[in-house]
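Novice: Predicted model and sequence below, questions to follow.
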Amino acid sequence: MLNDNERQEFLSKLKSIASADRVRTDEPMSQHTTFHIGGPADFFFVPASTGEVAAALALAAKFGLPVTVLGNGSNVLVLDKGIRGLVIKFDEHMGYIRHTGALIYAGAGASLGDVSRYAARQGLTGMEFAVGIPGSIGGAVFMNAGAYGGEMGNVVAAVTAVCPDGTLKRFTKAEIDFGYRHSVFQENKCVICEVELALKPGSPAEISSKMAEYTNRREAKQPVEMPSAGSTFKRPPGYYAGTLIEQTGLKGLRIGGAQVSEKHAGFIINAGGATAQDVLALIREVQRRVQEKFDVRLQPEVRIIGEE
């Protein structure tokens, strides 16, 4: 923990890296997560360039502060006491999208939906699966997000990231080590800044049709109208988490403001005023009862970060 003088010094130096409107203290994370849950971040910073990311990481290291990286705040549960140290949040300030031929380059803060629609406008196929995933492209690469038979690992050609020692490194697809909801960035602490996608020319009509189909399926089957972090649990080998939860009779189960969605049992939603403690208690209860019935241990897909 920093003393008051160190805190002021860190804040002053952080504000010298970026404009003051992109630096905050004690920022409520409930405003930056799709769950609408989470206590305050000690320091909160929105970068507008790779250089700013590198400078902020170096500064945090100098002061011995842990760093947490957020994109759109989907797929995460921030605990009620918030996040110590520095939160770096990627948003539209690093949300550029451009292309050269069938290669698309996107800043880590670009939304998956925007990248998917941009690709469609260029007549490029491969990103249709991502149209309704409510995340940033940086977060999607970090988690190897996927849906409808597609995943980021199928389309990523390379990633540019700032590593903890401040160096800028370009990771090839092989180096990223994509697996089910996994990438090397979960271990190496390098911060994704730009994603390079290798797509293929396709029929604009077919691309649009597929995107419309996926959007309709998502809206019909998933509780998109309620705050959630997306799918709560990873898919256990040979099963679907939502099916196991439904067959255990847990649809609608509620603890505090957290509820297993009536629409899709694979989602825990914030039904109103939920705390992270409510969600954690519900996750544990679902795990316990599914294991009791099917002898299958569900693993959370949602990243749980911060202090209880």
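Specialist: Ah, there it is. Numbers count the residues shown, from 1 in each chain.

Novice: only C-alpha atoms for contact and neighbour calcs from this point on.
Specialist: Noted.

Novice: Going by residue numbers, what spans are strands in the stretch 1-150 of the chain?
Specialist: Secondary structure of the stretch 1-150 of the chain (DSSP state E, counting those that start in this stretch): strands at 23-28, 40-45, 67-70, 76-78, 83-89, 97-100, 103-107, 124-125, 146-147, 150-151.

Novice: Could you look over the ones you listed and pick the most buried one?
Specialist: Mean neighbour count (mean count of other C-alpha atoms under 10 Å) peaks for strand 76-78 among these, with a mean of 26.

Novice: Other residues contacting that one?
Specialist: Residues outside strand 76-78 that contact it (C-alpha atoms under 8 Å, 6 or more residues apart in numbering): 29-30, 33, 35, 37-39, 229, 276, 302-307.

Novice: right, and A157 touches E196 too?
Specialist: Yes. The pair A157 / E196 is scored as a contact, 5.5 Å apart, by C-alpha atoms under 8 Å.

Novice: What lies in contact with whatever helix or strand R288 lives in?
Specialist: Element membership of R288, judged by DSSP states H and E, is helix 276-294. By C-alpha under 8 Å, 6+ apart, the residues outside helix 276-294 that reach it are 37-38, 77-80, 244-245, 248, 250, 254-259, 268, 296-298, 300, 308.

Novice: In addition, the following structure is provided for comparison:
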Amino acid sequence: MEKIVEELINLNVGKVNRNELLAHHTTLKVGGPAELFIEPSSIENLQKTMEVIRKHKLKWRAIGRGSNLLVSDEGIQGAVIKLDSGLSTLKINENEIQVGAGHSLVSLAMIISKKGLTGLEFASGIPGSVGGAVYMNAGAHGSDISKILKRAHILFDNGKMEWLSNEEMEFSYRTSVLQKKRPGIVVEAVFHLKRGEKEEINALIKRNKEYRKNTQPWDSPCAGSIFRNPLPNYAGQLIEQAELKGYAIGGAKVSEMHGNFIVNAGGATADDVLKLIEHIKKTILDLYNIRMETEVEIVGQH
């Protein structure tokens, strides 16, 4: 591993650390160390990083702002590549925007609203990155990424970069082709938006933010929705009906505000969260014969 670190530092790809604690890079504030942590400073340096990883046959995974991620206490073997400010470029051309994967969704929605472009208001309260949002087809308030994405620039693990159209991304509820058939890293996205009235756009963003503030515990460390909605049912309602709001294991607690959120109430471990997830799954299965599937991505050694 020291040889790989030395190689990456010599290539000047960006930040390179050994045993970086991933609790510092997830919104739930839990997670053990990444054996190798890399934060590339540009798309070109991301490509160089992947060349080194491929050459040494190192296991890898990419993360954004860690808002849909549960990392085990044992951490992650291999390389963790964080897409952040080095990949946060933004170009606006009429009704189309091209934006880097590391760009914050919240700040993007605010910037775009000031330009009088509509279509991204749903994302104004999602505390993730563009890359993560495209990867998992993030959504809220009746809309999602699939409604606005024109194409996505993907770096595949064979080193090839390719633009995939909306259709080729094979979006469905909180998933894309990247999660199953074609693993790769979202590098950039092109969104097609529409012209709108700035006052109306800002009013909708304000309503969406107030709704989130009043119904979801974003002032506590959390990972967003823990479970996918087992439609036609809603995960939060089922958990609330099962009287699990406020139920805690260790420092992990089901939010009092929203049943589909688990918060780090103080000193939680990933193991606490995993045990709480299993308890919720078992309870809902026993009570309603409904199998709950996690929306949050669970990664690392167990």
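Specialist: Nice, thanks for sending it over. This is a predicted model, so every value here is computed, not measured.

Novice: what's the TM-score for these two chains?
Specialist: Put the two chains on top of each other and the TM-score (TM-score structural alignment, normalised by the length of structure 2) is 0.98; 301 aligned residues with a C-alpha RMSD of 0.9 Å.

Novice: Of the contacts of helix 276-294 of structure 1, just the buried ones, ChimeraX syntax please.
Specialist: The ChimeraX selection below is limited to those of these classed as buried (16 or more other C-alpha atoms under 10 Å):
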select :37,38,77,78,79,80,244,245,248,250,254,255,256,257,258,259,268,296,298,300
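
Novice: Of the contacts of helix 276-294 of structure 1, which belong to helices?
Specialist: Counting by DSSP state H, the contacts of helix 276-294 of structure 1 place L244, I245 in helices.

Novice: Leaving out the residues flanking it, which one is nearest to the residue most central in space within structure 1?
Specialist: In structure 1, the centroid-proximal residue (C-alpha atoms, centre = their mean) is G139; its distance is 4.0 Å. In space, and not counting its chain neighbours, G139 of structure 1 is closest to G71: 5.6 Å by C-alpha to C-alpha, 6 or more residues apart in numbering.

Novice: and the one you found, how far is that from A108 of structure 1?
Specialist: 8 Å (C-alpha to C-alpha, to the nearest Å).

Novice: returning to that earlier point: who are the neighbours in contact with the aligned residue in structure 2 for the residue nearest to G139 of structure 1?
Specialist: Aligned by TM-score structural alignment, G71 of structure 1 pairs with G64 of structure 2. For G64 of structure 2, the contacting residues are K82, L83, D84, A101, G102, G128, S129, G131, G132, by C-alpha under 8 Å, 6+ apart.

Novice: Skip the chain neighbours and tell me the closest residue to W218 of structure 2.
Specialist: The nearest residue in space to W218 of structure 2 (C-alpha to C-alpha, 6+ apart) is R212, at 7.8 Å.

Novice: Give me the aligned partner of the one you found over in structure 1.
Specialist: Match for R212 of structure 2 (TM-score structural alignment): R218.

Novice: Confirm that match sits in a strand?
Specialist: No. R218 of structure 1 is assigned helix when assessed by DSSP: H, G, I helix; E, B strand; the rest coil, not a strand.

Novice: so it touches G132, yeah?
Specialist: Yes. Under the criterion of C-alpha under 8 Å, R218 of structure 1 makes contact with G132 at 7.2 Å.

Novice: tell me which residues in stretch 211-218 of structure 2 are buried?
Specialist: R212, Q216, P217, W218.

Novice: List the residues that contact the spatially closest residue to L58 of structure 2 that is not a sequence neighbour.
Specialist: Nearest in space to L58 of structure 2, with sequence neighbours left out and distances taken as C-alpha to C-alpha, 6+ apart, is G78 at 5.7 Å. Shown in contact with G78 of structure 2 (C-alpha under 8 Å, 6+ apart): A34, E35, L36, L58, K59, W60.

Novice: Show me what the third one aligns to in structure 1.
Specialist: With TM-score structural alignment as the criterion, L36 of structure 2 lines up with F43 in structure 1.

Novice: correct me, but its match touches K89?
Specialist: No. Using C-alpha under 8 Å, F43 of structure 1 is not in contact with K89, being 10.8 Å away.

Novice: before we move on, back to that, now for G71 and A108 of structure 1: what residues contact both?
Specialist: Common neighbours of G71 of structure 1 and A108 (C-alpha under 8 Å, 6+ apart) are F90, D91, S136, I137, G138, G139.

Novice: Aligned to the fourth one, what sits in structure 2?
Specialist: The pairwise alignment with structure 2 assigns I137 of structure 1 to V130, based on TM-score structural alignment.

Novice: Tabulate the strands of the stretch 1-150 of structure 1 (JSON lines), appending distance to A54 of structure 1.
Specialist: Output for the strands of the stretch 1-150 of structure 1, formatted as JSON lines (distance: least, C-alpha to C-alpha, whole Å):
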{"stretch": "strand 23-28", "distance to A54 of structure 1": "15"}
{"stretch": "strand 40-45", "distance to A54 of structure 1": "12"}
{"stretch": "strand 67-70", "distance to A54 of structure 1": "12"}
{"stretch": "strand 76-78", "distance to A54 of structure 1": "24"}
{"stretch": "strand 83-89", "distance to A54 of structure 1": "11"}
{"stretch": "strand 97-100", "distance to A54 of structure 1": "21"}
{"stretch": "strand 103-107", "distance to A54 of structure 1": "15"}
{"stretch": "strand 124-125", "distance to A54 of structure 1": "32"}
{"stretch": "strand 146-147", "distance to A54 of structure 1": "29"}
{"stretch": "strand 150-151", "distance to A54 of structure 1": "28"}
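
Novice: how about those, which one is nearest A174 of structure 1?
Specialist: Closest to A174 of structure 1 of these is strand 150-151 (C-alpha to C-alpha; 15.1 Å).

Novice: and for that closest one, what span of structure 2 is it aligned with?
Specialist: Using TM-score structural alignment, strand 150-151 of structure 1 pairs with 143-144 in structure 2.

Novice: returning to what we had before: could you check how far the residue nearest to G139 of structure 1 is from K200 of structure 1?
Specialist: Noted for G71 of structure 1: a distance of 26 Å to K200 of structure 1, by C-alpha to C-alpha.

Novice: R7 of structure 1 too?
Specialist: 49 Å.

Novice: just I176 of structure 1 next, same as before
Specialist: In terms of C-alpha to C-alpha, I176 of structure 1 sits 21 Å off from K200 of structure 1.

Novice: likewise V302 of structure 1?
Specialist: Taken as C-alpha to C-alpha, the span from V302 of structure 1 to K200 of structure 1 is 31 Å.

Novice: For R151 of structure 2, which non-adjacent residue is spatially closest?
Specialist: Nearest-residue entry for R151 of structure 2: S165, 4.3 Å, with adjacent residues in sequence omitted and distances by C-alpha to C-alpha, 6+ apart.

Novice: Aligned against structure 1, show me the partner of that neighbour.
Specialist: By TM-score structural alignment, S165 of structure 2 lines up with T172.
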